Structures are given as C-alpha cells and as structure tokens.
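**Student:** Sharing a sequence plus its predicted fold:
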Amino acid sequence: MHSKTPSPGKSQGHHGGRRRRQRQGLHNFGPALSDHELSTQHFPVLDFIVQDPADMHAAGQSLLTKNVGVRVSFMQHSFFEPLPIGDADAFILRTCVLNQCDRHDVTMFRALVLGPERSKPTTPLLINDLVVPAQGTLTLDSESSLRQIDLIMLAGFGGKLRTETEFGALLRQADERHEIRSFRLEGLVGLLEVYLRRWAMAQAASRNQSDGNDRLSQN
C-alpha cells in the first residue's frame, strides 16, 4: 500500500495513493480487498491506489461504499514489474511474501524499490504478513499449527513462512539499502516497517562524482 497526500492529477498485494488538497494517500499491494474500505474509514485523509490483476478490480470495487469509493482507485499491475508510482506517503505489501519462494520475493522487493526511491525519505514500505516468532515463544499447539501452515504454503505455492531475520535477508538481497526500522508482531501476523537508507544513496553519488573528477584530472 502506498500512502500520499493526493495531488491533482493495488488484491495482488499492493496499494497506494496520491497527495491532493490536504489529504493523504496510500499505495497498497495485497489480497484482502475488504481491508481497503476499512482503511479508508479509519484514515479519512488518505487516498488509495490498489494494484492488482484486472480480474480483481470488479470484486474490489463492489466492496466499496459510495463515500469511500471516491478515494480508492485501481490499477492493473504485477508486483514483479517495476513500480510505476512514486511520490507516496507509504507503500503497503500485504500477505504476498509467504506465497512466494525466496527468488520470487527478491524479484518483488527489487521491483518495489522504485516507489520509495521516488518518494520522501520518510516514506516506508509496510509489510503485513505472517511472521514466524522467535523460537521458544509459542505454545506447542501454536507451534504445531504454524508448521502446518508452513507445509501447506510449501506444497501449494512453493512459498514459506519466515522470521524477521529471514525477511531482512531477502530485503537486503533485493537492495542493500533496505533497513527494517520497526517490527511488531501480534500472534502470527507481523508488520515490518522498511526504509531505504538514503545515506547509502548519497555515498554512492559522492563516489561517482569523485571517480568522475579523478578521470578528469588524469586527462
């Protein structure tokens, strides 16, 4: 989900919005279409862009009430393709990571980088997904249920459940600037708040400029 204040002018898992007037918007990638309407009710100043395959748009629009529908738009998009939207206040990826193998998740995270790159440094990528808690923190029954879900995801989709550490490793493999700054877990559902380290971008630009100056000096 991507959030931004609307300006004139996703549920596969991704949802976003634009700035306009004094309102804000969210950009959202995620399969729970009913959550979009709930989000707009809780955050009346947000506009949303929901990115999904085209066949999901009608289902999503049918769930929106009239007063909410004016703030939610739909865009056909695959989260494996470079993100075409920037200048958002937030991007939300919901229950998409567990459905994929590591290689596909890295591809997805890499495609999403363009959104935060074209937004303010304070713009987060919010990942809302099932997360494996630290070992020893669950009851035996909960641990057993978790393992069953993990096996179902593996057999059905080639996916898996992951720990916070495993999420971090995949994000850094996609782009070394990714940094998890906050992690919250309620039961098995976690929320990771991810940012791009802008100092790394500044350092890279500085190195490129320095290399260019060195070449000019040699000439």
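**Tutor:** Looks like it came in fine.
**Student:** C-alpha only now, for contacts and for neighbours.
**Tutor:** Fine.
**Student:** Asp105: which element?
**Tutor:** In the assignment (DSSP states H and E), Asp105 maps to helix 102-112.
**Student:** Now do the same contact list for the closest residue in space to Leu154 that isn't next to it in sequence.
**Tutor:** Counting by C-alpha to C-alpha, 6 or more residues apart in numbering, the nearest residue to Leu154 once its immediate chain neighbours are dropped is Lys160, at 5.6 Å. Under the criterion of C-alpha atoms under 8 Å, 6 or more residues apart in numbering, the neighbours of Lys160 are Leu98, Asn99, Gln100, Cys101, Asp150, Leu151, Met153, Leu154.
**Student:** Sort out which one of those lies nearest Phe183 for me.
**Tutor:** Using C-alpha to C-alpha, Leu98 comes nearest to Phe183 of these, at 16.7 Å.
**Student:** what's the burial count for Leu130?
**Tutor:** By other C-alpha atoms under 10 Å, 24 other residues sit near Leu130.
**Student:** What's the separation between the most centrally placed residue in the chain and Gly16?
**Tutor:** Residue closest to the mean C-alpha point of the chain, counted by C-alpha atoms, centre = their mean, is Leu93 at 3.2 Å. The spacing between Leu93 and Gly16, counted by C-alpha to C-alpha, to the nearest Å, is 10 Å.
**Student:** what about versus this one:
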Amino acid sequence: MPDLNGKTALVTGAGRGIGRAIALRLGRDGARVVVHYASSGNGAAETVAQIRDSGGDAMAIQAELGVDGDAERLWSAYDEQADGVDIIVNNAGVLGGRIPFAEVTEQTYDEIFAVNTRAPFFVLQHGLSRLRSGGRIVNVSTRFTHGARVPDLAAYAMSKAAIDSLTATLAKELGPRGITVNAVGPGATATDMNAARLASEEGRAEMAALSPLARIAQPEDVADIVAFLASDDARWVTGQWVDASGGSML
C-alpha cells in the first residue's frame, strides 16, 4: 500500500461516488484529506467520519463549482483547514444527462463546461501557489474521450477532452518542479450518475457486458488507480490518460 503519511490531499466532489472512494483510499494510505463538496453536505460529513473512524485525518469544505469566483472560494475555505497541498484530485463533475445532440440547450452545454472544464482549470491555476514541489495532480476524465463515442454524451465528452489536453499541457509546465499530472478515464461505474441503469436487471447486465471482466465497476476500482498515481510509485508517470474502464474499449 502506498505511503502518503505527511501528505495533504484535496479531492473535489468527494461527498459521494468515485470522489468519496478516492478520499477514503487516500485517507487509508495516510494522507490528510480535505473533502470538497458543493451540495452533498451530509455525504461529505459521512466521508470525513469514515476516514476518521479508520484512524485518518479529514475535514470538509464547501464551494459551489461552475459559478464566478468558485476557485477563489474553494481555496479560501481550504486555507482555513490546511497549509499547502501535495495532491489535488479534480473529480467533481456533471453528466448533464443523456441528451440527443440536436436537443442539447445552450444552458445545459454551458453548465457542463462550467463545472467539468472551467472549474478544474481555475482550481489548478489558483492551487499552484499552494502545491508543493513533488506533488501530484490527478484529473478524473472519462472513457468517452478515447474511442467510446456516444452521441447522447457529446457535450460531456467534449468537456472532458479539454481536461485531457490540460493534463498533458500541465505535465510539461510543472515537470521541472517534480509535479506529475495525469488523468484517469472511468467507464460505467456503480454511482448515482448511473442510478437509472442500475435500477433494472437489464441495465446492470448491459453495464457489466461493457468490460471483458464481465462485471460493473465499483468506485473503489477507480480510486485504487488514482491512489497509485498519487503515490511515489507513479513518480515516472506524467502527462498520461489511464484507462480505468475495465478494458471496455478492447
């Protein structure tokens, strides 16, 4: 198990789903975890409690993403809880629903990009002065940016493709400081985002069939990959998009 003792991690959108699993895993590995949430206050409190109950250290901060001044407010809340950061995980995001291309409204498009693209960009921009040399940035992307084309998720995939580009660009920018920047691309995972598909036996079977491993991904499957990238074991990995979809594109 990676040793993150003495490290401080910020995980956005950590009140539920993949974000919660990432926060819990980093906490188990020894990191002090700052659990960000926008509206899932109860979920964030549960995440913090689980980390503390396991002997770890965690606290929650609230900041709505996708609105003006979001990054400043997030880091202002962070600074009240911690001094400097070693690991930043940009996990918070919105799907926007499965909407036919012709029916995507400007409002939906703008919301998706505000949360999924604009917010992580400025969270990182404002976070660089706090990110210690030798730190880690992990961006949660999606399999839909690499060969898995779904027209009903066009805006979502576009928003994450921009994050993939940012990942590679920042890897070059921050390399001289020993900071690695990588992205992970989950596929269909058992989270609230897929609640409708998980509600039926047919939907669950379809999700499981996407992977040659013939099962539905759990948030912990993705969290373990993020934990590797956040650790010293991944010190020679940077600027990469890592498939976290269970081989769904084979």
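**Tutor:** Everything's here; your move. This structure is a prediction, so every number in the text was calculated from the model and none was measured.
**Student:** Surely Ile18 of the second structure touches Val222?
**Tutor:** Yes - using C-alpha atoms under 8 Å, Ile18 of the second structure is in contact with Val222, at 7.0 Å.
**Student:** which part of the first structure lines up with the longest strand along the second structure?
**Tutor:** Ranked by residue count and defined by DSSP state E, the top strand of the second structure is strand 131-140. The aligned range for strand 131-140 of the second structure in the first structure is 119-128, by TM-score structural alignment.
**Student:** shouldn't Ile51 of the second structure be in contact with Ala60?
**Tutor:** No - with contact defined as C-alpha under 8 Å, Ile51 of the second structure and Ala60 do not form a contacting pair (11.3 Å).
**Student:** what comes up buried for stretch 127-147 of the first structure?
**Tutor:** For stretch 127-147 of the first structure, burial by neighbour count (16 or more other C-alpha atoms under 10 Å) applies to Ile127, Asn128, Asp129, Leu130, Val131, Val132, Pro133, Leu146.
**Student:** cool, stretch 56-71 of the second structure as well?
**Tutor:** Taking 16+ other C-alpha under 10 Å as the basis for neighbour counts, the residues of stretch 56-71 of the second structure that come out buried are 56-66, 70-71.
**Student:** Among these, which one sits closest to Ala244 of the second structure?
**Tutor:** If you rank these by distance to Ala244 of the second structure using C-alpha to C-alpha, Leu65 comes first, at 24.6 Å.
**Student:** Does Lys120 of the first structure touch Ala90 like I think?
**Tutor:** No - Lys120 of the first structure lies out of contact with Ala90 (C-alpha under 8 Å); the separation is 9.5 Å.
**Student:** list the helices and strands the longest strand of the second structure packs on?
**Tutor:** Under the contact criterion of 3 or more C-alpha pairs under 8 Å, 6 or more residues apart in numbering; DSSP states H and E, the helices and strands touching strand 131-140 of the second structure comprise strand 85-90, strand 180-186, helix 219-230.
**Student:** I'd like the ones you listed as TSV, with distance to Leu124 of the second structure appended.
**Tutor:** Written out in TSV, the entries for those read as follows (distance: least, C-alpha to C-alpha, whole Å):
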stretch	distance to Leu124 of the second structure
strand 85-90	8
strand 180-186	11
helix 219-230	16
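**Student:** Run through the strands of the second structure in chain order.
**Tutor:** For the second structure, the strands identified by DSSP E occupy 8-11, 32-37, 57-62, 85-90, 131-140, 180-186, 241-244, in order along the chain.
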